[in-house]
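>>> Following is a predicted model, sequence given first.
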Amino acid sequence: MIGQIIFIIILAAAIYLFSKNVAKVRRNILLGKDTDRSDQPALRWKTMAKIALGQTKMTKRPVAAVMHFFIYVGFIIINLEVMEIMIDGIFGSHRIFSKPLGSLYGLLIGGFEVLALLVLTSCVVFLCRRNVLHLKRFSGVEMKSWPKSDANYILITEILLMTAFLTMNGADYKLQAMHFGHYVTAGSFPISSLIAPILPGSTGALEGIERGCWWFHIIGILAFLNYLPYSKHFHILLAFPNTYYSNLNPKGKFTNMASVTNEVKAMLDPSFVPETTGEVARFGVKDATDLTWKNLMEAYTCTECGRCTSVCPANITGKLLSPRKIMMDTRDRITEIGNNIDKHGKDHVDDKTLLDNYITREELWACTSCNACVEACPVNINPLEIITEMRRYVVMEESQAPASLNNMFGNVENNGAPWKYSQADRFNWAEKQ
């Protein structure tokens, strides 16, 4: 009974803390500007099913795709077993699903064990890819300290959780064979039965191992749940809404600003009266709160996998730009703004901005706008939207574009074309042909 009470307290605390942290992330995302992503719901559901559920964009790297698929399926299906563990913890039962499921229960437990082994193997492979093979896309100026450690922490945790799960089942298997206590004969153990011979022979030691691994497994899962909002692995949850709210426009389509459109309409039609919201319009993006809520959701969804940066032509040629860093900086900045709100109130100003304090102008102007990063992202994140909106601010608010662009702007304004000569001279080249 004491064990049940302790478990219920731990479970309630874990759910409360997780809900509180998720609410903070949601609040931070909603600090962004509004944007409508409610059109074409059928296509949006299809996009989510194809990309988030089907993981179709992962297949461009087959080895990683297969390993990730094992972890992904294992994460979903093994959680069914976690439900049983939680019910057993609350009511003090043992393998409560074994009676209602009958022979199907053995098939399920056997499948869980096979998946657990595949997850464990995949995590070991991923750990080696990062720390032994040192794949280039897992490195970079942004992948230092915490971001680098984050992935290792998760992989090591998953290895330990799967090991505890299989060891728990191995001890359970031996206790069932001994007909000890409440350990009813239930389940099939194709993997843990191979571990059982190396476990102690005494019932007391086996029960201690089984209970110890049971507590480690479930507390580890609850700790992992509360770690997610602080980690890049939050994409486990956010990948689904992020892909649902994907930008369905053709890649590279530039959005018009209502404030600019109104100015043009007013010049063409003096009688035109634009609608006003009472807010002072800002051209482009200077800080994270100038971005849309979808941009901020993408920042929290970023998996830091580096696929975007690995195909970025600017990065490949040695430029400072890394699309992954753009997303990580955006997430760090909006998180900082949220923390300031919690500490000092919503009106606090910290004299920092996303532009300059996090993302440099050199990074912005290195971008070729090719959309390679957008195409490569496995969860439809769009770093280019953030880059173009920040460029828009630099050009329209500060008039700080590079000299080559300012020359082009002047030529377009004066000549109606990017070149120095007038429109009347455009076809001169043909006269000598």
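Here it is on my side, so go on. Treat the numbers as computed from the prediction; the structure is a model and nothing was measured.
>>> Only C-alpha atoms from now on, for both contacts and neighbour counts.
Fine.
>>> mind listing the strands for the stretch 301-433 of the chain?
Using DSSP state E, counting those that start in this stretch, the strands of the stretch 301-433 of the chain do not appear at all; there are none.
>>> For it, which segments count as helices?
Along the stretch 301-433 of the chain, the stretches classed as helices by DSSP state H, counting those that start in this stretch are 307-310, 313-316, 323-344, 354-357, 361-366, 372-376, 383-396, 403-415.
>>> and the fifth one, what other elements does it pack with?
Packing contacts for helix 361-366, counted by 3 or more CA pairs under 8 Å, 6 or more residues apart in numbering; DSSP states H and E, involve helix 383-396.
>>> Tell me which residues of the helix it packs on come out buried.
Buried residues in helix 383-396, counted by 16 or more other CA atoms under 10 Å: 383-395.
>>> what do you get for stretch 365-381?
Of the residues in stretch 365-381, those buried (16+ other CA under 10 Å) are 365-367, 369, 371-381.
>>> And that stretch, end to end?
Using CA to CA, to the nearest Å, the span of stretch 365-381 from its first residue to its last is 20 Å.
>>> ok, structure two:
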Amino acid sequence: MEYIPQIAFVLIAGFFGFLISKRISRISKNIKLGKPAELSGNKSERFKTMLLVAFGQKKMFKRIIPALLHLLIYIGFVLINIEVLEIVIDGIFGTHRVAAPILGDFYSSMINFFEFLAVGVLFSCIVFLIRRNILRINRFKKIEMVGWPSLDANLILIIEIVLMVAILAMNGADQILQDRGADHYAQTGNFYFSGLMFGWLDQFETSSLMLIERVAWWFHIVGIFAFALYVTYSKHLHIFMAFPNTYYSRLVPKGQMDNMPEITNEVKMMLGMPVEGDNAPPPEGMRFGAKDVNDLSWKNLMDAYACTECGRCTSECPANLTGKKLSPRKIMMDTRDRLEDVGKNGLDDGKSLLGDYISKEEINACTNCNACVEACPVNINPLDIILQTRRYVAMEESAAPDSWNAMFQNVETNFAPWKFGVQDRFNWSQELKDGK
């Protein structure tokens, strides 16, 4: 009987660990569906980008109020997990506050700091709930946020609130039990915030308090395990994905587009120019551009899983601001949804990313301005997916808009987008010379 709680803890931890590892494996396999992309060079610059953008949240501070609130949640999430580590050790070995005798007087200071962060997380989550559901910030009301995305955002905030309340209730009950000299509840010093918020628990008998403390303990740690599993199905996967995603950011200027080497070689060969590398023409059956997720690079697919659904990209998109259907956030959400469906049903399910998830009207509305890329707090590049799907439409389906085809033809024949011959290009300057 003595070891039943420990056995139960290990079994629960193992159960959630198995489900989480299985989910991580599925996400990894989905990302590996993408084509190779060489993004391993310049490690020092990549580490610097990751530290500034993911860890330091540099781009979040373009909007100072939500940035400060988000930072408070982020720091709280990271540091409070140190106390979770102690809870895990206690659960495995059947101890209680195992770090207290090791850290001595510093232990209560540490717990008080964690409680301060927990209160900060509570405050920030409540403010974010108000922003989403009462103030109804415009970027949270877009059509792609209807249904599950909106519910997911609210659920995660409520879960964080409940978990913070549980840890404060656990500490509050623990403090009273320490003062009463209950067995296994050794003195660790005062816990200020939990004592202030849950001092009313002093009205309960010792046996009832012990039950409350244990229920709060189990609720908190099982809630943490469930939260970790839930995150892998949620937009909040960015908590973990932001780090590799920013590390593998594009380090070239934002406006620089990647050419297709096969096409570049073809053009060079037609013009009699020297060709680097393999001179062979594109392989038979090669697809130009992207129709489905397996035509994109693995980094494009990682971007999809790293998307926070914050909507900063869409709120900055000039096409969206003028009422067009394009929403860069929806592009990333659609890519992730397609990846999830492919993971369940395979690629041969009669659907494709372009057409069934993303429409031509959306991708044709893009101005290539890179506003979405600049706005993203974790360096996601929706434009790259848009460009690759547009390449497919133009090169594989020959279905680019007529105005685009006219421009392409002018570039081919006149070396400019306009329908003027090279010899007529500077006629306008002659009119200036003539004083007209």
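Arrived safely. Note that the structure is a prediction, hence the values are computed from the model and not measured.
>>> Translate residue 119 of structure 2 into the numbering of structure 1.
With TM-score structural alignment as the criterion, the equivalent of residue 119 of structure 2 in structure 1 is residue 117.
>>> Relative to residue 421 of structure 1, which of the buried residues of stretch 365-381 of structure 1 is nearest.
Each of the buried residues of stretch 365-381 of structure 1 was scored against residue 421 of structure 1 by CA to CA, and residue 365 proved nearest at 26.1 Å.
>>> Please report the distance of the nearest residue to the closest one once chain neighbours are set aside from residue 359 of structure 1.
For residue 365 of structure 1, the nearest residue in space outside its immediate sequence neighbours is residue 391; the separation is 7.6 Å by CA to CA, 6 or more residues apart in numbering. For residue 391 of structure 1, the distance to residue 359 of structure 1 (CA to CA) stands at 11 Å.
>>> Over to residue 216 of structure 1?
Residue 216 of structure 1 is 41 Å from residue 359 of structure 1, where distance means CA to CA.
>>> same question, residue 161 of structure 1
Residue 161 of structure 1 is 38 Å from residue 359 of structure 1, where distance means CA to CA.
>>> cool, residue 292 of structure 1 as well?
17 Å.
>>> again, but for residue 159 of structure 1
The spacing between residue 159 of structure 1 and residue 359 of structure 1, counted by CA to CA, is 36 Å.
>>> ok, now residue 20 of structure 1?
With distances defined as CA to CA, the gap from residue 20 of structure 1 to residue 359 of structure 1 amounts to 29 Å.
>>> More neighbours: those two, which one.
For residue 20 of structure 1 versus residue 359, the count of surrounding residues by other CA atoms under 10 Å is larger for residue 359: 19 against 14.
>>> Can you verify my assumption that residue 388 of structure 2 contacts residue 289?
Yes: here residue 388 of structure 2 lies in contact with residue 289, judged by CA atoms under 8 Å, at a distance of 4.6 Å.
>>> picking that back up, and the residue nearest to residue 365 of structure 1, what does it touch?
With contacts taken as CA atoms under 8 Å, 6 or more residues apart in numbering, residue 391 of structure 1 has the following neighbours: 284-285, 364-365.
>>> If we only consider these, which is nearest to residue 325 of structure 1?
Using CA to CA, the shortest approach to residue 325 of structure 1 within those belongs to residue 364, at 11.5 Å.
>>> what about residue 105 of structure 1, how many residues close to it?
Quick note: residue 105 of structure 1 (other CA under 10 Å) scores 18 neighbours.
>>> what residue of structure 2 takes the place of it?
Under the alignment (TM-score structural alignment), residue 105 of structure 1 pairs with residue 107 of structure 2.
>>> So its match sits against residue 188, correct?
Yes: under the contact definition of CA under 8 Å, residue 107 of structure 2 touches residue 188, with a separation of 6.9 Å.
>>> Spell out which residues are contacts of both of the two.
Contact criterion CA under 8 Å, 6+ apart; residues shared by residue 107 of structure 2 and residue 188: residue 100.
>>> Can you tell me the SS state at residue 265 of structure 1?
Classification of residue 265 of structure 1 using DSSP: H, G, I helix; E, B strand; the rest coil returns helix.
>>> and it, how far is that from residue 275 of structure 1?
Spatial separation of residue 265 of structure 1 from residue 275 of structure 1 under the definition CA to CA is 12 Å.
>>> So for the two, which sits in the more crowded spot?
Higher neighbour count among residue 265 of structure 1 and residue 275: residue 265, with 15 against 9, using other CA under 10 Å.
>>> my read: the more buried one touches residue 259, true?
No: between residue 265 of structure 1 and residue 259 there is no contact under CA under 8 Å: 10.0 Å.
>>> what's around residue 54 of structure 1, how many residues?
Using other CA under 10 Å: residue 54 of structure 1 sits among 12 other residues.
>>> quick one: what's aligned to it in structure 2?
For residue 54 of structure 1, the aligned position in structure 2 is residue 56, judged by TM-score structural alignment.
>>> From residue 310 of structure 2, how far off is that match?
Using CA to CA, which is the criterion applied here, residue 56 of structure 2 is 17 Å from residue 310 of structure 2.
>>> can you name the residues of structure 2 that the longest helix belonging to structure 1 overlays?
Using DSSP state H to assign secondary structure, the helix with the most residues in structure 1 is helix 145-177. With TM-score structural alignment applied, helix 145-177 of structure 1 matches the range 147-179 in structure 2.
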